[in-house]
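**Student:** Okay, predicted coordinates and the sequence, questions at the end:
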Amino acid sequence: MAEPEKKKRQSRKERILDAAEALLARHGFDGVSMRMVAERAKVDLALASYHFGSKQGLFDAVLLRRAEVLNEARQAALEECQANAGPDGPTVEEIIDAFLNPMLAHGYEDDEGWRHYFELIGQVNSSTEWGGQLMTKYFDPLVRRFMDALKKALPDADPANLYWSYHFLSGALTLTFARTGRIDHLSNGAIHSDDMLGAYKRMVPFVAAGFRELCEKK
């Protein structure tokens, strides 16, 4: 295949993924059709089906595309955190920071595609239909590495308390990703749900304190 034609096809494929990402973030899996995606991407419906086969195939491709980038960034952050730690290893705060920084403080909020992706992840993570299956598939291997690091930082932790603490962290992250605007109204405009950096700065100490309260030996 000639290089210009290859780039053209790749461009159309990316347009399909971008369109699907935006629509899925707004309407959810059941509210989106392949035809809607094709119309938004300005491509033939047959081309969307050619590249991804089905709506499920397209949904998986949308999740995988940025999951790979995100997981690489989080893995690098964890490795850097561990490499720079003292003889006792990284602290709970440092591990939580490595977990959250690539998602909330990397400038992704300035990119419309990443905003749509995180909104979609917020939906998936809280869905009884998709949460256990898709979050496990795309994110659990890396999450387990963070959990291993937290177990070392909190050696006396009851496993139940450790995993509940992660569950609460995941819930806070999901609500933050959703950008519902509720906190804007509740605070009379003093706080904005789009402020990912503001959320990050506060979530690290808040979550770390919760882990310590439940998991450190009293």
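**Tutor:** That came in fine, so what should we check first? Bear in mind the structure is a predicted one, so any value in this text is a computation, not a measurement.
**Student:** From now on I want contacts and neighbour counts done on CA atoms only, so please keep to that.
**Tutor:** Fine.
**Student:** which one's the longest helix in this structure?
**Tutor:** helix 55-83 (DSSP state H).
**Student:** Show me what the next helix or strand after that helix is packed up against.
**Tutor:** Next in sequence after helix 55-83, counting helices and strands by DSSP states H and E, comes helix 92-104. The helices and strands touching helix 92-104, judged by 3 or more Cα pairs under 8 Å, 6 or more residues apart in numbering; DSSP states H and E, are helix 55-83, helix 136-153, helix 196-215.
**Student:** Let's have those helices in JSON lines, adding distance to T174.
**Tutor:** Conversion of these to JSON lines gives the following (distance: least, Cα to Cα, whole Å):
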{"stretch": "helix 55-83", "distance to T174": "15"}
{"stretch": "helix 136-153", "distance to T174": "14"}
{"stretch": "helix 196-215", "distance to T174": "12"}
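**Student:** and the angle from the longest helix of the chain to helix 92-104?
**Tutor:** Helix 55-83 and helix 92-104 meet at an angle of 140 degrees, taking axes from the mean of the first three to the mean of the last three Cα atoms, to 10 degrees as the criterion.
**Student:** distance between helix 55-83 and the chain's centre?
**Tutor:** Taking the mean C-alpha point of helix 55-83 and that of its whole chain, the gap between them comes to 8 Å (Cα atoms, centre = their mean, to the nearest Å).
**Student:** Show me what it is packed against.
**Tutor:** helix 3-27, helix 92-104, helix 136-153.
**Student:** outside of the first one, which residues touch it?
**Tutor:** Applying Cα atoms under 8 Å, 6 or more residues apart in numbering, the set of residues contacting helix 3-27 from outside is 31-32, 37-38, 40-41, 43, 48, 51, 58-59, 61-62, 113, 116-117, 119-120, 123.
**Student:** Just the buried residues of it, please?
**Tutor:** By neighbour count with 16 or more other Cα atoms under 10 Å, helix 3-27 contains the buried residues 12-13, 15-25.
**Student:** so can I have a markdown table of those residues showing distance to Y166?
**Tutor:** Formatted as a markdown table, the entries for the buried residues of helix 3-27 read as follows, by distance: Cα to Cα, whole Å:
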| residue | distance to Y166 |
| --- | --- |
| R12 | 39 |
| K13 | 36 |
| R15 | 35 |
| I16 | 34 |
| L17 | 30 |
| D18 | 30 |
| A19 | 32 |
| A20 | 30 |
| E21 | 27 |
| A22 | 28 |
| L23 | 29 |
| L24 | 26 |
| A25 | 24 |
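**Student:** and the comparison structure, right after this:
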Amino acid sequence: MAKKPVGRPRGRNGESGDRGAAILDVSERLFARHGYDGVTLRTVAREAGVDLALINYYFGPKQQLFDTVFQRRARILNDDRLKALNAARAESDPVPLEKIIEAYLRPLEMAQESEDQGWRNYCALLAYVNTSPVWGPVLMSRHFDAPMETFVEALSAVLPNTERADLYWCYHFMSGAMTLTFANTGRINAMSGGLCRSDDFQTAYDRMIPFVVAGFEQVCGRLGNR
């Protein structure tokens, strides 16, 4: 799949440089670093250089601000994933398994490689939310489940005799692999003695894609024969 830059989220009035976007950018950075409970609206207001009342005017209470921050880039990732899947479907229907997995994962690589630091902050936030028993069931379900089901349908078409539960288990394991990758903790740096780097995103995704494909094939089987 050809690589392309990941888009920058727009502010409330459609301009990336307005005060609303500044509030979201600061909130994104703080939530990614400190989590939901470690951030106050007063801290956001101070670092964004705005009045506290302006945050309430634009975004409401903290929980609503958190949801808006999370949704902003989720929409872009979902759009990029679906565009990639549709492009693959235009070439072959059903879409080959590897193309499905690549369409799902490559946009995350593009996000992590982006020169926009906001995308790296968002990936850290995504890792936090996806591993949280509090926020994961709420925000991941609200903002990612519907597009994910489109991919499950594509997987079902190329693995027609597979039990539905197996597809969800394989997706679950893929989600774990990609979450650790976009968390970018640096653990693999020390573990490998410097042979691998958690910020070598192209290498990570070039290996994660065939790894995930092999997992789907082993658990589900191309024809459901296990």
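**Tutor:** Structure received. Please read all numbers here as calculations on a predicted model, not as lab measurements.
**Student:** of all the helices and strands packed on helix 55-83 of structure 1, which lies closest to R179 of structure 1?
**Tutor:** Of all the helices and strands packed on helix 55-83 of structure 1, the one in closest proximity to R179 of structure 1, counting by Cα to Cα, is helix 3-27 (11.2 Å).
**Student:** quick one: that closest one to helix 55-83, angle?
**Tutor:** Computed by the same axes, to 10 degrees, the angle between helix 3-27 of structure 1 and helix 55-83 is 90 degrees.
**Student:** What is the mean deviation of whichever helix or strand comes after helix 3-27 of structure 1 from its aligned residues in structure 2?
**Tutor:** Scanning the chain past helix 3-27 of structure 1 towards its C-terminal end, the next helix or strand to appear is helix 34-41 (assignment: DSSP H and E). For helix 34-41 of structure 1, the mean distance to aligned residues of structure 2 following superposition is 0.9 Å (mean Cα distance after the TM-score superposition for structure 1).
**Student:** Next, the angle helix 3-27 makes with helix 34-41 of structure 1.
**Tutor:** Using the same axes, to 10 degrees, helix 34-41 of structure 1 lies at 120 degrees relative to helix 3-27.
**Student:** Which part of structure 2 matches helix 34-41 of structure 1?
**Tutor:** Alignment of helix 34-41 of structure 1 against structure 2: residues 41-48, by TM-score structural alignment.
**Student:** Can you list the buried residues in the matching stretch?
**Tutor:** Under the neighbour-count criterion of 16+ other Cα under 10 Å, stretch 41-48 of structure 2 has 41, 44-45, 48 buried.
**Student:** what does stretch 53-65 of structure 2 contact?
**Tutor:** By Cα under 8 Å, 6+ apart, the surrounding residues in contact with stretch 53-65 of structure 2 are 20, 23-24, 40-41, 45, 68.
**Student:** Please identify which pair of the residues you listed lies farthest apart.
**Tutor:** Checked with Cα to Cα, the contacts of stretch 53-65 of structure 2 reach their widest spread between G20 and T40, with 16.8 Å between them.
**Student:** Just tell me what L150 of structure 1 corresponds to in structure 2.
**Tutor:** Taking TM-score structural alignment as the alignment basis, one finds that L150 of structure 1 is matched in structure 2 by L155.
**Student:** how many neighbours does its match have?
**Tutor:** As a burial measure, L155 of structure 2 scores 25 neighbours (other Cα atoms under 10 Å).
**Student:** give the contact list for it.
**Tutor:** For L155 of structure 2, the residues meeting the contact criterion (Cα under 8 Å, 6+ apart) are 97, 100, 167.
**Student:** how about a cut-off of 7 Å?
**Tutor:** Contacts for L155 of structure 2 (Cα atoms under 7 Å, 6 or more residues apart in numbering) come out as L97.
**Student:** Please pull up the equivalent of T174 of structure 1 in structure 2.
**Tutor:** Under TM-score structural alignment, T174 of structure 1 pairs with T179 in structure 2.
**Student:** can you tell me the helix or strand for the closest residue to its match other than its chain neighbours?
**Tutor:** Leaving aside its sequence neighbours, T179 of structure 2 sits nearest to A127 (Cα to Cα, 6 or more residues apart in numbering; 5.2 Å). For A127 of structure 2, the enclosing helix or strand under DSSP H and E is helix 117-130.
**Student:** For that helix, grab the matching residue range in structure 1.
**Tutor:** Counting by TM-score structural alignment, helix 117-130 of structure 2 falls onto residues 112-125 of structure 1.
**Student:** ok so, going back, out of the helices and strands packed on helix 55-83 of structure 1, which is closest to E216 of structure 1?
**Tutor:** Across the helices and strands packed on helix 55-83 of structure 1, E216 of structure 1 has its closest neighbour in helix 136-153 (9.5 Å, Cα to Cα).
**Student:** Taking helix 55-83 as reference, get the angle to the closest one.
**Tutor:** Here helix 136-153 of structure 1 runs at 20 degrees with respect to helix 55-83, directions being taken by the same axes, to 10 degrees.
**Student:** Next secondary structure after helix 136-153 of structure 1?
**Tutor:** Assignment by DSSP H and E places the next element after helix 136-153 of structure 1 at helix 159-178.
**Student:** so how much does that next one differ from structure 2 once superposed?
**Tutor:** For helix 159-178 of structure 1, the mean distance from the matching residues in structure 2 following superposition reads 0.9 Å, by mean Cα distance after the TM-score superposition for structure 1.
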